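J.: all I have is the shape, not the residue letters:
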């Protein structure tokens, strides 16, 4: 019995719990797989969702060693709540915003969305993707006019699914998520100047910084290997860490 308890404790000590924006799901799973190949005794347990919802969970005491957000706002929220130390924050990547929908639709600017029917948008109150989309629509003066056509999704993955299934004419989502769509295609790339810069900060939580396994994985997230994986999923990373990659890789 004592041996079993010791083993159970060892397994728990090797766990790294990560709360990450839903748009990072596929990339983070591959990064975690690459990491555990190097450190097979460690287990990365990921919880994906809207950045705001995850931040509130952490604030309320949900177990998490690392937090990966789709904007800096929610990291600052957790710093103010005492759940993250400001010096434990690093920006991993960037992203862009696109409109996806069925092939054949004519969408050359966001103003063209006024001629469409239902449009999926991530809820701006819970996820950064919705905030960026609202900023862009406001910038071209069509957000208020589209209010009756907007279908609010919980996160970017749900918005892509709506577009894939044809339940909406299209959706405003991150490019990294759009590349995972099965049916919907990218119809328009939103100019970056229409919204705040899209960045993905990662941070150790106050409990995570005391977990050496979490610190090790946090460092791996900043490695060239991790950045190349992020790049392969459509995220924007520093070009200097990708010297051997081509557009086809």
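T.: It's in. Predicted, not measured: the structure shown is a model, and the values here were computed from it. Numbering: from 1, shown residues only.
J.: from here on, just use CA atoms for contacts and neighbour counts.
T.: Will do.
J.: and the helix or strand encompassing residue 8, how far out from the chain middle?
T.: Secondary-structure assignment from DSSP states H and E places residue 8 in helix 2-13. On the basis of CA atoms, centre = their mean, to the nearest Å, helix 2-13 sits 33 Å off its chain's mean C-alpha point.
J.: for that helix, name the packing helices and strands.
T.: On a contact count with 3 or more CA pairs under 8 Å, 6 or more residues apart in numbering; DSSP states H and E, helix 2-13 meets no helix or strand.
J.: run through who's touching the lengthiest helix in the chain.
T.: Longest helix in the chain by number of residues, with DSSP state H as the criterion: helix 25-38. Helix 25-38 has contacts (CA atoms under 8 Å, 6 or more residues apart in numbering) with 42-44, 48, 217, 220-221, 225-226, 229-230, 233.
J.: mind running it again at 7 Å?
T.: Outside helix 25-38, the residues that touch it by CA atoms under 7 Å, 6 or more residues apart in numbering are 42-44, 48, 226, 229-230, 233.
J.: coming back round to it: right, and the helix or strand after the helix holding residue 8?
T.: Next helix or strand after helix 2-13 toward the C-terminus (DSSP H and E): strand 15-21.
J.: that following strand: how far from the chain's middle?
T.: Remark: strand 15-21 is offset 12 Å from the chain centroid, using CA atoms, centre = their mean.
J.: could you name the helices and strands sitting against that strand?
T.: Packed against strand 15-21, as judged by 3 or more CA pairs under 7 Å, 6 or more residues apart in numbering; DSSP states H and E, are the following elements: strand 43-49, strand 66-68.
J.: got the angle between the longest one and helix 2-13?
T.: In this case it means strand 43-49. Here strand 43-49 runs at an angle of 50 degrees relative to helix 2-13 (axes from the mean of the first three to the mean of the last three CA atoms, to 10 degrees).
J.: try this one side by side with the last:
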């Protein structure tokens, strides 16, 4: 079996070199920061064109694309914001693909012990994404509602404009706990996982990606890289779950 870097190079080299002359602009959900930065680096090292990435909440990025922002690829943290752009004919639907999945967890500072009841971690100030527009916040609120806890803990919630802002509040000790994706907790390092929400307490956490309607030709080449063996290995290494269509 060839080393992954060689496989990636062969994969890219087999494609038209004309596609690599342009710079590729990727708009990606904040929770994808580490994964997409690593993927962009490996893609370029393997012979792909330059990739510039902008990270923010999926809602913010989708609305920027709607307003005419020059993005080539959109990667959302849920299917709703991808659907928002599909409805407006702003992405190439034949390029749409699910690149990764995730789970939802409660994390706390070092020394935090696992809990069976999430209310034990949410009886003081805790952070989460703003549920009015941040996918992680929407998943969190839905999970807490389905567990019958939201009405009791809502008053303790501090909302972040994206999941990484919520994570930073916990990392600085400004809140007792934070509800984030499993991959975010793993990336934080100093925060430990105390609780994993049951998969049936919220909709499946999926990351759809697509080339924008007017995106560069190489947009779909980058998407193919994300779905390749090398791309999947990056997501797995950083705590994402397997992509399921």
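T.: Structure's in. What do you need? As the structure is a computational prediction, the values presented were derived from the model and not from experiment.
J.: which one, of the helices and strands packed on strand 15-21 of structure 1, ends up nearest to residue 123 of structure 1?
T.: Across those, residue 123 of structure 1 has its closest neighbour in strand 43-49 (12.3 Å, CA to CA).
J.: what range in structure 2 does the closest one sit on?
T.: Aligning strand 43-49 of structure 1 against structure 2 (TM-score structural alignment) gives residues 50-56.
J.: what's the answer for stretch 132-149 of structure 1, then?
T.: Stretch 132-149 of structure 1 maps onto residues 139-156 of structure 2, going by TM-score structural alignment.
J.: buried stuff in the matching stretch?
T.: Of all the residues in stretch 139-156 of structure 2, those buried under the rule 16 or more other CA atoms under 10 Å are 139-144, 147, 150, 153.
J.: residue 101 of structure 2: which of these is nearest?
T.: Using CA to CA, residue 139 comes nearest to residue 101 of structure 2 of those, at 13.1 Å.
J.: how about the closest one, what does it touch?
T.: By CA under 7 Å, 6+ apart, the contact set of residue 139 of structure 2 is residue 202.
J.: doesn't it lie inside a strand?
T.: No - Residue 139 of structure 2 is assigned helix when assessed by DSSP: H, G, I helix; E, B strand; the rest coil, not a strand.
J.: give me the distance between it and residue 79 of structure 2.
T.: Per CA to CA, to the nearest Å, residue 139 of structure 2 is found 12 Å from residue 79 of structure 2.
J.: tell me which of the helices and strands packed on strand 15-21 of structure 1 sits most buried.
T.: Comparing these by mean neighbour count (mean count of other CA atoms under 10 Å), strand 66-68 comes out on top with a mean of 28.
J.: residues in structure 2 aligned with the following helix or strand past it?
T.: Remark: after strand 66-68 of structure 1, the chain's next helix or strand is helix 72-80, criterion DSSP H and E. Residues 79-87 of structure 2 are matched to helix 72-80 of structure 1 when aligned by TM-score structural alignment.
J.: now stretch 212-226 of structure 1
T.: Stretch 212-226 of structure 1 lines up with residues 217-231 of structure 2 when matched by TM-score structural alignment.
J.: next, the buried residues of the matching stretch.
T.: Residues 218-228, 230-231 are the ones in stretch 217-231 of structure 2 that count as buried (16+ other CA under 10 Å).
J.: just the endpoints, please. Distance across it?
T.: Terminal residues of stretch 217-231 of structure 2 lie 19 Å apart, using CA to CA.
J.: how far is that stretch from where the chain is centred?
T.: 16 Å.
J.: go on, stretch 135-146 of structure 1?
T.: Taking mean C-alpha positions (CA atoms, centre = their mean), stretch 135-146 of structure 1 and its chain are 23 Å apart.
J.: same check, this time on stretch 22-30 of structure 2
T.: Between the centre of stretch 22-30 of structure 2 and the centre of its host chain there is 13 Å, according to CA atoms, centre = their mean.
J.: mean deviation of the match of helix 72-80 of structure 1 from structure 1?
T.: Stretch 79-87 of structure 2, aligned to structure 1 and superposed, deviates on average by 0.6 Å (mean CA distance after the TM-score superposition for structure 1).
J.: which bit of structure 1 covers the helix or strand hosting residue 184 of structure 2?
T.: Using DSSP H and E, the element containing residue 184 of structure 2 is helix 182-188. Aligned using TM-score structural alignment, helix 182-188 of structure 2 spans residues 175-181 in structure 1.
J.: need the residues that contact the matching stretch.
T.: 23, 95-98, 100, 157, 160, 164, 186, 233-235.
J.: related to what we said a few turns ago, what is the nearest of the buried residues of stretch 139-156 of structure 2 to residue 8 of structure 2?
T.: Closest approach to residue 8 of structure 2 among the buried residues of stretch 139-156 of structure 2 (CA to CA): residue 139, at 34.3 Å.
J.: what's the spacing between the closest one and residue 160 of structure 2?
T.: For residue 139 of structure 2, the distance to residue 160 of structure 2 - CA to CA - is 14 Å.
J.: ok, residue 123 of structure 2 next?
T.: The value you get for residue 123 of structure 2 to residue 160 of structure 2, if CA to CA is used, is 18 Å.
J.: those two: which is more packed in?
T.: Remark: of residue 123 of structure 2 and residue 160, residue 160 carries more neighbours, 20 against 16, as counted by other CA atoms under 10 Å.
J.: what's near enough to touch that one?
T.: Under the criterion of CA under 7 Å, 6+ apart, the neighbours of residue 160 of structure 2 are 127-130, 166.
J.: just the ones in strands from the residues you listed, please.
T.: In strands, defined here by DSSP state E, the members of these are 127-129.
J.: tell me how far the nearest residue to residue 81 of structure 1 once chain neighbours are set aside lies from residue 124 of structure 1.
T.: Nearest residue to residue 81 of structure 1 in three dimensions, chain neighbours excluded: residue 59, at 6.6 Å (CA to CA, 6 or more residues apart in numbering). Residue 59 of structure 1 is 20 Å from residue 124 of structure 1, where distance means CA to CA.
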